[in-house]
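**Student:** Predicted coordinates and the sequence they were generated for:
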Amino acid sequence: MTFSTLTSDFYGFENGLEDREKEVLANLRHYLETEVKPLVNDLWARAEWLPAHVVTGLADLGLFGMPWAETQPFENSAVFRGWVALELARIDASVATLVGMQNGLVMGAVGVAGSPEQRAEWLPKFASGEWLGCFALTEPLSGSDSAQGLRTTATPDGDDWILNGSKRWIGNGTIATHSIVWAKSTEDGQVKGFLVPTTSAGWSATKIENKQALRIVQNADITLTDVRVPGALKLANANSFRDTAAVLRLTRAEVAWAAVGNSIGAYEGAVRYGSERVQFGKTIDGHQLIQEHYSKMLGNITSSIALCTRVSAMLDSGEQRDEHAALAKEFTTSRMRETVAWARESMGGNGIVLDYDVIRHFADAEALYSYEGTREMNALIVGRAITGKAAFV
């Protein structure tokens, strides 16, 4: 069976996928092009959430729960899951963030730190879309220093836990049915993880307004005031920040893939525009400077796909370490920033109009550049691996 690949996959990396993976990716590509892409500019402009049928459609395609034995729709690789993140972000980075949140961070927390019983009960509900999750780690005063600076507390009370504190920038926070909340135990000072229904007494979520990137994602400020969580909802194996870090390690490389997809979305918009816009008697894609822009963008995209392919293959083989994922995220988001700027520049003034499908990727790049570890923090993770010396403070 033959499958068409993206023209922006200049070296044909997608051809390395298994036929079943290519088939699923082709179905996803068709769904996104026909059902999602026509909606995203308007939703982005109005900062509105995706229609329910889109989320259901993503769940029906098997995108939630791909890594986990309890919910895996078919045997698949980390490289394939990276291509899924790329394809989602090529259409819209907010859609990629939704799937990354549900499939990676939320289900990842359950998959990595849940007991077998918790995994068996909770993962299928997230995979089907019955439950929609958010991942509450970042706080108003704690972002990059979450390992040490977490202020949300968890206090034992009989068989229950009482949570108090605040969270910020929580994607899906106003629409999630359940949240993975990370809090520091007042008993031993260690970070614990909890599955918290968002209908719990004392839970409050307020949408962050005036956000100019990932506008479809409903980021929230969360306040927890004496939220009582039954002991059965504590993640059984989430007992220190090392367990939190294990979840983040699984998802950081997929954010790198999403950065490549966001770059491709801007690149494709610029190339499409260049084939139609006439200046000085010919379409602008026939001018030297524009072609140079295209070449630089494609070089960034191609090198980033190569790096992502290798780092995900290392996850499949059990070789991937924190510094490998950190380098991928640092590199691809930096190249993304360059690529979306060249794409916008090649279009002149029209590059800032949503109708031409580039400025959205340009703005969303700023969020991808910062979340799941800033460029600077990822550089220090890599630097520690190089030198053996931690230079975080």
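**Tutor:** Everything's here; your move. Residues are numbered from 1 along each chain as shown.
**Student:** CA only for contacts and neighbour counts going forward, please
**Tutor:** Will do.
**Student:** so how far is whichever strand or helix holds Leu289 off the chain centroid?
**Tutor:** Here Leu289 is covered by helix 288-316, with elements defined by DSSP states H and E. Here the centre of mass of C-alpha atoms in helix 288-316, compared against the chain's by CA atoms, centre = their mean, to the nearest Å, lies 19 Å away.
**Student:** and the comparison structure, right after this:
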Amino acid sequence: MDLNLTPDELAFRHEVRDWVRANLPADLSHRVLNSLRLSRDDMQRWAKILGAKGWLGYAWPQQFGGPGWNAVQKHLFEEECALAGAPRIVPFGPVMVAPVIMAFGSPEQQKRFLPGIASGEVWWSQGYSEPGSGSDLASLKTRAERHGDKYIVNGQKTWTTLGQYGEWIFCLVRTSTEGKPQTGISFLLIDMKSPGVTVRPIIMLDGEHEVNEVFFDNVEVPAENLIGEENKGWTYAKHLLAHERTNIADVNRAKRELERLKRIAKAEGLWDDTRFRDQIALLEVDVVALEMLVLRVASAERSGKHSLDIAGLLKIRGSEVQQRYTELMMQAAGPFGVPFMLEAMEAGWQGDQALGGMWPGGAAHCAPLAGTFFNFRKTTIYGGSNEVQRNIVSQTVLGA
């Protein structure tokens, strides 16, 4: 296993870095680096910039219009985007459903759906979790009954991230009740503008509208929107979940936020506190270890070995690191980490006193921390809870 970058890979890093710096809008970078709210237009704007370059589907093979990068190049691209303050690519289209369409979709489906994903024009959502069916996803109850050349879908999905923006949603639906629960699941692509689709917001503690409930009331879906074979959707779902869990690890964002934690500690006078700096050092060791694991995966893929069997391990460690840096940020900020005055932040007058700001009630580098802290409590649950992932790792990796 060779974790050193080759000269070609170093040149690639500089090429990506130069392009991102030249094309990333400054206002987007400012919002990301300061954890300010991103609108749909903000996220879509960056997606279309990447799409025009052919890099939104940065993990795609050339045969489907991607750049054909290897695992190391993909990692370097993600790292440079994160460190520059680029908005995170909304994964549901290019990272999650696209690989399923490539692997299991028909040529007609590939031609129909992939171009809109690659360009950033079409916003996709994920329809997996249901009330009572989260980590035990195979117990899902949303039904799809075949009637001629269409399916009639009834049921409910929940925790649908950014579903209020969705134009299409990929869903796991039950098409049979015979045999094991996993054997009766199918994978459907549903137009969210279809009659009978209702999206209801779930407002979180910080007032944000990030997640939703999605209801299906006699929704008609053309049978041609079925991916692969009926009742084989569990196989396709596992393929997608491996990509999702690897994506959740997000070591590159962790490296960026680690530097932000250091800035907050210095601004709040805690950098000289040996015990607190020890905690930052321990976190940095964990981030480096996570990066080594990611590079190990990349090295294996570079040599043609399959690596997605440790996706659960990446998800476990990545989500724990994310929770830890939000905890340390809150500790560093102290009382200034509690308020979340969105209107003040959006207006630009919640200034940092240490940097000459005028507002005496807090600091700009602390203001969003409470919302982020509470939001990141979910990371060890979504994408398959960490408790379940540990069981999977023990069986598939350790052979226990």
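**Tutor:** Looks like it came in fine. All of these numbers come straight from a predicted model, not from anything done at the bench.
**Student:** TM-score for this pair?
**Tutor:** The TM-score (TM-score structural alignment, normalised by the length of structure 1) is 0.80; 366 aligned residues with a CA RMSD of 3.3 Å.
**Student:** and the helix holding Leu289 of structure 1, how far from structure 2 on average?
**Tutor:** Compared with structure 2 after fitting, helix 288-316 of structure 1 deviates on average by 2.1 Å (mean CA distance after the TM-score superposition for structure 1).
**Student:** Can you name every helix or strand that that helix contacts?
**Tutor:** In terms of contacts (3 or more CA pairs under 8 Å, 6 or more residues apart in numbering; DSSP states H and E), helix 288-316 of structure 1 is packed against helix 78-91, helix 241-274, helix 322-345.
**Student:** Swap in 6 Å and give it another go.
**Tutor:** helix 78-91, helix 322-345 (3 or more CA pairs under 6 Å, 6 or more residues apart in numbering; DSSP states H and E).
**Student:** So which of those helices is nearest Asp221 of structure 1?
**Tutor:** With CA to CA, the closest approach to Asp221 of structure 1 among these belongs to helix 78-91: 24.4 Å.
**Student:** Ala300 of structure 2 pairs with which position in structure 1?
**Tutor:** Mapped onto structure 1 by TM-score structural alignment, Ala300 of structure 2 lines up with Met314.
**Student:** how near is that match to Glu75 of structure 1?
**Tutor:** Met314 of structure 1 is 17 Å from Glu75 of structure 1, where distance means CA to CA, to the nearest Å.
**Student:** what residues are up against Arg143 of structure 2?
**Tutor:** The contact partners of Arg143 of structure 2, by CA atoms under 6 Å, 6 or more residues apart in numbering, come to 153-154, 173-174.
**Student:** Checking the residues you listed against structure 1: which ones persist?
**Tutor:** When you map the contacts of Arg143 of structure 2 onto structure 1 and apply both residues aligned by TM-score structural alignment, their matches' CA atoms under 6 Å, the shared contacts are 153-154, 173-174.
**Student:** Serialize the helices and strands packed on helix 288-316 of structure 1 to a markdown table and add fields for mean neighbour count and distance to Ala154 of structure 1.
**Tutor:** Listed next are these as a markdown table, based on neighbours: other CA atoms under 10 Å; distance: least, CA to CA, whole Å:
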| stretch | mean neighbour count | distance to Ala154 of structure 1 |
| --- | --- | --- |
| helix 78-91 | 25 | 34 |
| helix 322-345 | 24 | 27 |
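**Student:** Pretty sure Ile162 of structure 1 sits in a strand.
**Tutor:** Yes. Counting by DSSP: H, G, I helix; E, B strand; the rest coil, Ile162 of structure 1 is found in a strand.
**Student:** From Asn239 of structure 1, how far out is it?
**Tutor:** 16 Å.
**Student:** swap in Trp161 of structure 1?
**Tutor:** 14 Å.
**Student:** out of those two, which sits in the more crowded spot?
**Tutor:** Trp161 (22 against 19; other CA atoms under 10 Å).
**Student:** what sits against the more buried one?
**Tutor:** Contact analysis of Trp161 of structure 1 by CA under 6 Å, 6+ apart lists 154-155, 228-229.
**Student:** switch to 8 Å and redo it
**Tutor:** Contacts for Trp161 of structure 1 (CA atoms under 8 Å, 6 or more residues apart in numbering) come out as 154-155, 228-231.
**Student:** re earlier: distance to Thr206 of structure 1 for the helices and strands packed on helix 288-316 of structure 1 - can I get that in a markdown table?
**Tutor:** Shown next, in a markdown table, are these (distance: least, CA to CA, whole Å):
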| stretch | distance to Thr206 of structure 1 |
| --- | --- |
| helix 78-91 | 26 |
| helix 322-345 | 29 |
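**Student:** Could you pull out the helices in the stretch 1-150 of structure 1 for me?
**Tutor:** 19-31, 37-46, 52-60, 78-91, 93-99, 107-113, 116-127, 146-149 (DSSP state H, counting those that start in this stretch).
**Student:** What ranges does the stretch 301-400 of structure 2 have for its helices?
**Tutor:** Applying DSSP H, counting those that start in this stretch to the stretch 301-400 of structure 2 gives helices spanning 311-333, 342-347, 369-375, 386-396.
**Student:** can you redo those as JSON lines with distance to Ser106 of structure 2?
**Tutor:** Converted to JSON lines, the helices of the stretch 301-400 of structure 2 look like this (distance: least, CA to CA, whole Å):
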{"stretch": "helix 311-333", "distance to Ser106 of structure 2": "27"}
{"stretch": "helix 342-347", "distance to Ser106 of structure 2": "45"}
{"stretch": "helix 369-375", "distance to Ser106 of structure 2": "38"}
{"stretch": "helix 386-396", "distance to Ser106 of structure 2": "30"}
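**Student:** how about the ones you listed, which one is nearest Lys74 of structure 2?
**Tutor:** Going by CA to CA, the one of the helices of the stretch 301-400 of structure 2 nearest Lys74 of structure 2 is helix 311-333, 16.1 Å.
**Student:** Thank you kindly, that will do.
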